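Visitor: sequence and predicted structure below; questions after.
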Amino acid sequence: MGVKLPIADNPLCSKADLERAFRQLTKPLLPYYSAGGARLELPGSGAGQSPDISQMEGFSRIIWGLAPLAAGSGHVDEDLLQLVLRGITNGTNPGHKEYWGIPADYDQRLVEMASLGLALAIAPHRMWEPLSAEAKQHFYDWLNQINSLKVHDCNWLFFHVLVNVGFYKLGLPYAKEQLEANLDRLEQFYLEDGWYEDGTNGHSDYYVPLAFHYCGLIYAALMKEEDPKRSARFEERAALFAGQFANWFTEDGRAVPYGRSLTYRFAQGAVWGAYAFAGVQPFELGVIKGLYMRHLRWWLRQPIFSPDGLLTVGYRYPNLIMAENYNAPGSVYWAFKAFLPLALPDDHPFWLAEELPLPELTDVSVQHAPHVVICRDNNRDHVAAFNAGHRSTNDHTHSSAKYEKFVYSASFGFSVPRAEWGLSQGAYDSMLALSEGDNLYRVRRNNEATNLDGDVLTSIWKPWRDVTVTTHLIAGLPWHVRIHRIETARALDAAEGGFALPLDASLSVSETTGSVCGLTGFGGSGITSLIGYERAEWISVQANTNLMHERTAIPTLQTKLQPGLHLLIIAVYGEPGAQEPVNPDGWRQRVQVYLEGNRVRAVSPLGKEIIVAV
C-alpha cells in the first residue's frame, strides 16, 4: 500500500500552495532522470510500449505542469528546468545516445509531443529561447515528424493540434492544412450537451473533459484572434458540458470512477483549471475554483504514493490489476494536466476568488450522450452514475468492468476481475453474471439497444447468440431496482452483485433466503430478491479488485435458469456512512413493483412506468 507524505498537509488554497504541490511532487523524481536528462527511468512494471518509449513518456508528462509554472511565474525549480532543457536538447538530437528516435504511425511518442507543443506556445521564454540554435532546430525537426505520421482517429488528433499551435506561436513553419483537417475531424465527434465521443462510436468518459475540452479550451485561449468562430464554439460547448459534468463530483471533491485510464487520477478534474486558463465561466469563478481545489485536495490526501514520493499506478491506492496495457510507471503523470492554472498571473481573479460550494444540482441528472443517469444523495455526499451501456466496445483491459456495470459509485467504487474463475475472482459488483455451469461467467460487454427515460435505463444485450437479456434499471439512492427479462436457449447459472463493501473488523452481516446485507464502519450495502433468485450470499472477493478499497465483499444473489423465459427482479442498497442495520424492504419507499398476472409493472420515483411481460 502507498503512504501519505508531507504533501497531504499542503492546504492547497492558493497559487503558492499549488506551486509548492508541484515541487513536492517533482522533487522525488529528480534522482530518476537519466544521465542525459531525456528519460525518466522510474521503477515499476512494464507496459505495451518499449522501456525507452515509456521513459520518454514519463519525461514529457512532467511538462504538463512545468510549462504552466514556467509561463506564470518565476517560482520554477531551476534544477528541474535545466534538467528538462538538457533532456529536450539530448532527446531530440539524432547524434545523442538518448535520442528519442523516429516515431512510427500511431506511436506513443506522438501523444507525448503534445506537452512539448504546449510549452512552445505558453512558455517559450523559459523552454525555447534558452536553447542553442542547433538545439532549437533539432527540437523543431523532432516534433515536426508528427506532421507526416498518422494518429488514432480520436482524442489523439488534438496532440497534433497542440504541436502545430506551438509552432505557429513561435512563427515556425507548421502544417496549416493538416491542422484544419484535424480540427474539422474532431468536430464530427461532437454529440450533444457538451459531450463528445472518443472517436466514431467511441465512449464518452473522462477523455471528454481531460482531452477534448481541455485541449479545446487551450486552443480557444491561444487562437481566439486567429480562429474566432471555432474558439467560440469550443468555449460554448465547454460551458454547456460543465453543467452536466459538475454532477459527477461530490462535495468533498471525489469524482465517480468510470471508464479507462483512471490511473491518471486528478486529471479527472483538470478541465476545471482549463476553464480558468481560458477565461470561460460556466459558473461563478468561486464555484469553478472550489471544484478544482477540492478535487486536488481529496486526491493528494489519498495513499497513492510510493514510500519515496512517486505517484503509483492504480486508483485510490497502488494497484496494477486495474491498469491498462499502456500504463507505464511514468504514465500516471498525465495527472499534471491539472496544473494548467499555474500559467495564470498571481493577481488573476481565479486566485483571488473565494472558493464556493458546488452549484445547485438536482438529485437526478439524465445525461443522454454518455448514457448515464447521475443520482445524488446530499445527506451522505454520495454520487452514483447509473449506466444504460453502449452499442460498441473496445479491447482495452477490463472493458466490461469499466464501461458496462449497471452503476458506478464515487464512494463504493467498482471492481475489476482478478481472474476468470468463479465469483470471488470475478468480483461482479453491480453486474449480472451468467455461466453455463462451468464457473466461467459472462457479463454485459456491449448492447443491442439502449434507452434512457427519466430515471429508468433500458438495455438489451446478448452474452451468447441464443441468450437475450433485457435490463431495466430504476435509478436512485440509497436504493435502486433492477429488472431482467432473460430469454435463454441454454441452462445457466445466474449471479448478481450489489455494491462492494469495504471490509473492517466491525463487519456485521444479516442473511435470509432472499437477501443479504452488510454493515461496517464505512457504511452499508445490501441486495434483496423480489422475483427469481433462490439464495443470497455474502461473497468475499479477492483483494485489490476494487478501485477504491483494497478488501471488499459483495452481496450477491444466485439462481439456476433452465432454457426458457425468466424474470429476475432485485433491489440494491448502498449508503456510505450508514450506522444502522439495513432494512431489506427499504426499497419500497422509492419504487412500486406489482405482479399482475403474466406481467410485472414497476413505477419509478419520477413516475416512469415499466411493464415487462413474462
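Guide: Good, I have the coordinates.

Visitor: okay, CA-based contacts and neighbour counts for the rest of this
Guide: Will do.

Visitor: any idea how far residue 7 is from residue 296?
Guide: Here the distance between residue 296 and residue 7 works out to 11 Å (C-alpha to C-alpha, to the nearest Å).

Visitor: adding another structure so you can compare the two:
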Amino acid sequence: MRSLREFDDLRLSPHTGWTRQHWAALADHLLLSARPHASPSHARITFPGPPGGYGTDVDGLEGFARTFLAAGFRVAGEGGRDPLGLMDWYARGLAAGTDPRSPERWVRLDEHGQAKVEAASIALVLHLTRPWLWDRLPPLVQEQVVDYLTPAIGSDYPPINWVWFQIVVEQFLASVGGPYARGDIERGLALTDGFARQDGWYADGAERAYDHYAGWALQFYPLLWAEMAAGDPAADSRLPGYRDRLERYLHDAVHLVGADGSPLVQGRSLIYRFAAATPFWVGARAGAGSPGLLRRAASGIARHFVDRGAPDEDGILTLGWHGAWPAMAQSYSGPGSPYWAAKGLYGLSLPAEHPVWTAVEEPLPVERDDFHLLARAPGWLVSGTRADGIVRVVNHGTDHSRPGSHLTDSPLYARLGYSTATSPLLAGPHAADPFDQSVAVLDEDGRPSHRTGFETLLLDRLPSGTLAGASRWQAHWVASGAGGPDHGYGRSGAVRLGPWIDLVSAVRGAWEVRLIRLSPGSAPEGPDGAAPLDAGRLRVGGWPLPSATATVAATVAATYSTAVACSRVVAGAGFDRSGTTPVADGSPLAPWTLVPWCATGGPARTGTWYTASVHLGGQAPAEPPAVSWDGPALARVTWPDGTLDTLAVPAAPGEPG
C-alpha cells in the first residue's frame, strides 16, 4: 500500500502522527485488496494460502464476514456515505451466501460451529448499517438472512466468549421481528456475568484464561449488545456496570502497550494483530477513558503493524505477526482468520467530529515515566521503563487452566514472563518443552518440567513500589500426543510428578529477582511404571531476545526493530552453570532467538533457596540486584538504584505458615 506517512499530523497526534485519515486509508486498502479473492457473487472471499483446518467453505465465509466488519465500521462512521460502494458490494454477497440454492452459499450454523462466530459479525454489521443495508435489502434476502441466523436459537455454544455470539445474533433477530429465544439471551448474560473478575477484567470462561480476548471480545460485546437492546430494561440496567468494568480495565490495558505500539505478545489468536486496539475504541464509543490516550494506544498498535509489513505488499493480512509466519496459527486458523483484525478498525464507526478523533494524543504510561502496575485478575506484575519503552509482565496467575491441573505448559499462557519486545518460543522443541521464561526441573533425559496448575501465593506492591508475586506448583512431565486440535493452550496426557517448586518474584524496572525452592513431592508411579522424580537439575530460563543472527554477546544484546535490547540471567546462590542458547526460527520476531539461562550442575537440593536475577532492557545493566538473607524466611534485595526491599518467603508445603 502507499505510505501512510503523507497523512501524518504531528500537531494532533504528536506520538504516532496518525489521524482518522490513516485509519480510513488502511480500511479501504484492506477492503479493495480483498475483492480480487472474492467469488463471482461476493459471498466468499478466499485469501491465498493452504486451506485452514476447517476447510475452504469456512475459509470463504470467514473472509466475507471479517472484511464485512471493516466495511460496516467504515460506512457507519460516515453516516452512510459510501464512495467505494461497499454496501452494494456486500449486499450481493449476503444474497448469495444466505441462498440455500446458490453454489456460493455459506456453511450454516447447524453445519459447522465456526459459522456461529461469523454469524455474529454479520449481525452486528447489519445493526450498525441498518439504514444503508438492511433496510434496503429485498424482502426475500431479508428472509434468507433471518433463516440463516435462526439456528442460533437453542443451540449449544462453548461457555467462553462464544456465548456473546449467540446473544448478538438473537438480539439482532429480535430487532428485525425474527424468531429468538429470550431465555437464550438471559442465560447467556448470566453466564457472562460469571466471567467478571477483579478490576474490570474478564476471564474467558471458568479457567485462568487471560489474553487479548479480554479486550477484543469480552469488553467489546457487552457494550455492543447494550446498544443493540437499548430501551430494554435488562440492557439499560446492565449498561452502567459494563461501562464501569470497561473503564477500570482500560486503566490496566493502556499500561500493556509498548512505546513502539506493540501489544503484549501473549495469548492465542495473535494473528488478529491490531484487533488488540478494539477495547480502546469501545472505550471511546462508551465515553470511558481519555479520548487522546485511547487514540494514542489504538493508533500506536495499528502503526506498529503497518510499519512492519502487515498488510503485505499485496494488501493481504497473512497468518503471522508482522509478516507471514504460519507457525503462529492455531488449528482453527485459516487464510481468512487474520481479518478479525478488522475489529481494531471499530473506531471508524465514530464520526470525524467525535472527541476521540479531535483530541490531541496523550502519551502512554510507558512514555510518561517508569511504572509498576499490579494486575490482580491475571496475576501479572507489570513494569514499564520509559528509557526503552518496553512493557514486561511477570506471570503468577495465568495458565489457561485451574489450580491442581497437570497439563503441558502453553508458551502463550504459562511462561513466567511476556513483553512487548519479545515473543515466547512458539515453534521447535522449546515450544513444547519450556525453556524461555521458565523455572524447571530437568529429568534424566534433560526434559524440563511444566508448571500449569500452579497455585498463586502472593500478589503485592511493597512500600518502595517494587512488585512481589509468588506461586507454587508440583513439577510434572506430560506424555502428550501430537494429535488433536491446537487451540493455543496446554495439553493433557500421562503424567509423571516431581518435587514441589516455590517461586517468589520481585520486580523493579527492567529486573526480576527470582527466589526458588524445591520441596519433596509424593506421587504414585508415572506412565509405564516410571518412578516419581524426587530431584533433578534446576534450570532458569530468561527473556527470549529476538536477533538477526545466532551470535551471542557477553551481555546477550541483539537488535530488535530500531531499538537495542539486552536480555540477561545472572546466576545467584546455588547455580553453577550458565549460558545462552540460540534458537532458529522459534518466534515471529526475528530469524533467531537468544535465550540466556542458568542451572545447577547436579540435582538441586530440596529445602534450599536458589536465586537468579533476570533482566530485559534497552541496554546492558551496570550491575544486578544483590540478594542476602535475614534468617531462613526473610530475603533482602538491594536494587541497582539503591532501594532495599525485604521479602517474606512462603513456608514449604506441609509446614506451618
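Guide: Yes, it's here. Please read all numbers here as calculations on a predicted model, not as lab measurements.

Visitor: who's more crowded, residue 296 and residue 7 of the first structure?
Guide: Applying other C-alpha atoms under 10 Å to residue 296 of the first structure and residue 7 shows that residue 296 carries more neighbours, namely 24 against 19.

Visitor: what's the closest non-adjacent residue to the alignment partner in the second structure of the more buried one?
Guide: The alignment partner of residue 296 of the first structure in the second structure, by TM-score structural alignment, is residue 302. Spatial nearest neighbour of residue 302 of the second structure, chain neighbours left out: residue 274 (5.4 Å); criterion: C-alpha to C-alpha, 6 or more residues apart in numbering.

Visitor: what of residue 402 of the first structure?
Guide: residue 259 (4.5 Å).

Visitor: which position in the second structure aligns with the one you found?
Guide: That one, residue 259 of the first structure, aligns with residue 267 by TM-score structural alignment.

Visitor: wait, that match sits on residue 410?
Guide: No. Residue 267 of the second structure is beyond contact range of residue 410, at 9.0 Å (criterion: C-alpha atoms under 8 Å).

Visitor: the more surrounded of those two?
Guide: Set residue 267 of the second structure next to residue 410 and count neighbours by other C-alpha under 10 Å: residue 410 wins out with 26 against 22.

Visitor: and that one, that one's in a strand?
Guide: No. Applying DSSP: H, G, I helix; E, B strand; the rest coil, one finds residue 410 of the second structure to be coil, outside a strand.

Visitor: now do the same for it: its match in the first structure.
Guide: In the first structure, residue 410 of the second structure lines up with residue 400, judged by TM-score structural alignment.

Visitor: what separates that match from residue 39 of the first structure, distance-wise?
Guide: Plainly put, residue 400 of the first structure is 34 Å away from residue 39 of the first structure if you go by C-alpha to C-alpha.

Visitor: ok, residues contacting the helix or strand harbouring residue 235 of the second structure?
Guide: Taking DSSP states H and E as the criterion, residue 235 of the second structure maps to helix 233-253. Residues outside helix 233-253 of the second structure that contact it (C-alpha atoms under 8 Å, 6 or more residues apart in numbering): 199-201, 219, 222-223, 225-227, 229-230, 279-280, 283, 286, 288-289, 373, 375.

Visitor: of those residues, which belong to helices?
Guide: 222-223, 225-227, 279-280, 283, 286 (DSSP state H).

Visitor: now the strands for the stretch 451-600 of the second structure?
Guide: Along the stretch 451-600 of the second structure, counting by DSSP state E, counting those that start in this stretch, strands occupy 455-461, 467-479, 494-508, 511-519, 537-541, 545-547, 557-560, 563-571, 577-587, 590-599.

Visitor: how much does the fifth one stray from the first structure?
Guide: To tie it back to what came earlier, the one meant is strand 537-541 of the second structure. Superposed on the first structure, strand 537-541 of the second structure shows a mean distance to its aligned partners of 2.7 Å (mean C-alpha distance after the TM-score superposition for the first structure).

Visitor: tell me the angle that strand makes with strand 511-519.
Guide: Comparing the axes of strand 537-541 of the second structure and strand 511-519 via axes from the mean of the first three to the mean of the last three C-alpha atoms, to 10 degrees yields an angle of 160 degrees.

Visitor: check for me that the match of residue 296 of the first structure belongs to a strand.
Guide: No. Looking at residue 302 of the second structure with three-state DSSP, it is helix, so not inside a strand.

Visitor: contacting residues around the strand or helix carrying residue 440 of the second structure?
Guide: Per DSSP H and E: residue 440 of the second structure is located in strand 438-442. Strand 438-442 of the second structure has contacts (C-alpha under 8 Å, 6+ apart) with 415-416, 434, 448-451, 475, 535-542.

Visitor: longest helix of the first structure?
Guide: helix 51-72.

Visitor: in the second structure, which residues correspond to it?
Guide: Aligning helix 51-72 of the first structure against the second structure (TM-score structural alignment) gives residues 56-77.

Visitor: quick one: that stretch to the first structure mean distance?
Guide: Compared with the first structure after the fit, stretch 56-77 of the second structure shows a mean deviation of 1.4 Å (mean C-alpha distance after the TM-score superposition for the first structure).

Visitor: quick one: neighbours of the nearest residue to residue 69 of the first structure once chain neighbours are set aside, just the number.
Guide: The shortest distance from residue 69 of the first structure to any residue other than its chain neighbours is 5.0 Å, reached at residue 342 (C-alpha to C-alpha, 6+ apart). Counted by other C-alpha under 10 Å, the residues lying close to residue 342 of the first structure total 25.

Visitor: which ones are touching residue 342 of the first structure?
Guide: Residue 342 of the first structure touches 15, 18-19, 65, 68-69, 71-73, counting by C-alpha under 8 Å, 6+ apart.

Visitor: do residue 326 of the second structure as well
Guide: By C-alpha under 8 Å, 6+ apart, residue 326 of the second structure lies in contact with 319-320.

Visitor: that one and residue 427 of the second structure, how far apart?
Guide: Counting by C-alpha to C-alpha, the gap from residue 326 of the second structure to residue 427 of the second structure is 10 Å.

Visitor: do residue 534 of the second structure as well
Guide: Residue 534 of the second structure is 30 Å from residue 427 of the second structure, by C-alpha to C-alpha.

Visitor: spatially nearest residue to the counterpart of residue 175 of the second structure in the first structure (excluding sequence neighbours)?
Guide: In the first structure, residue 175 of the second structure lines up with residue 169, judged by TM-score structural alignment. Computed as C-alpha to C-alpha, 6+ apart, the closest residue to residue 169 of the first structure that is not its neighbour in sequence is residue 121, at 5.6 Å.
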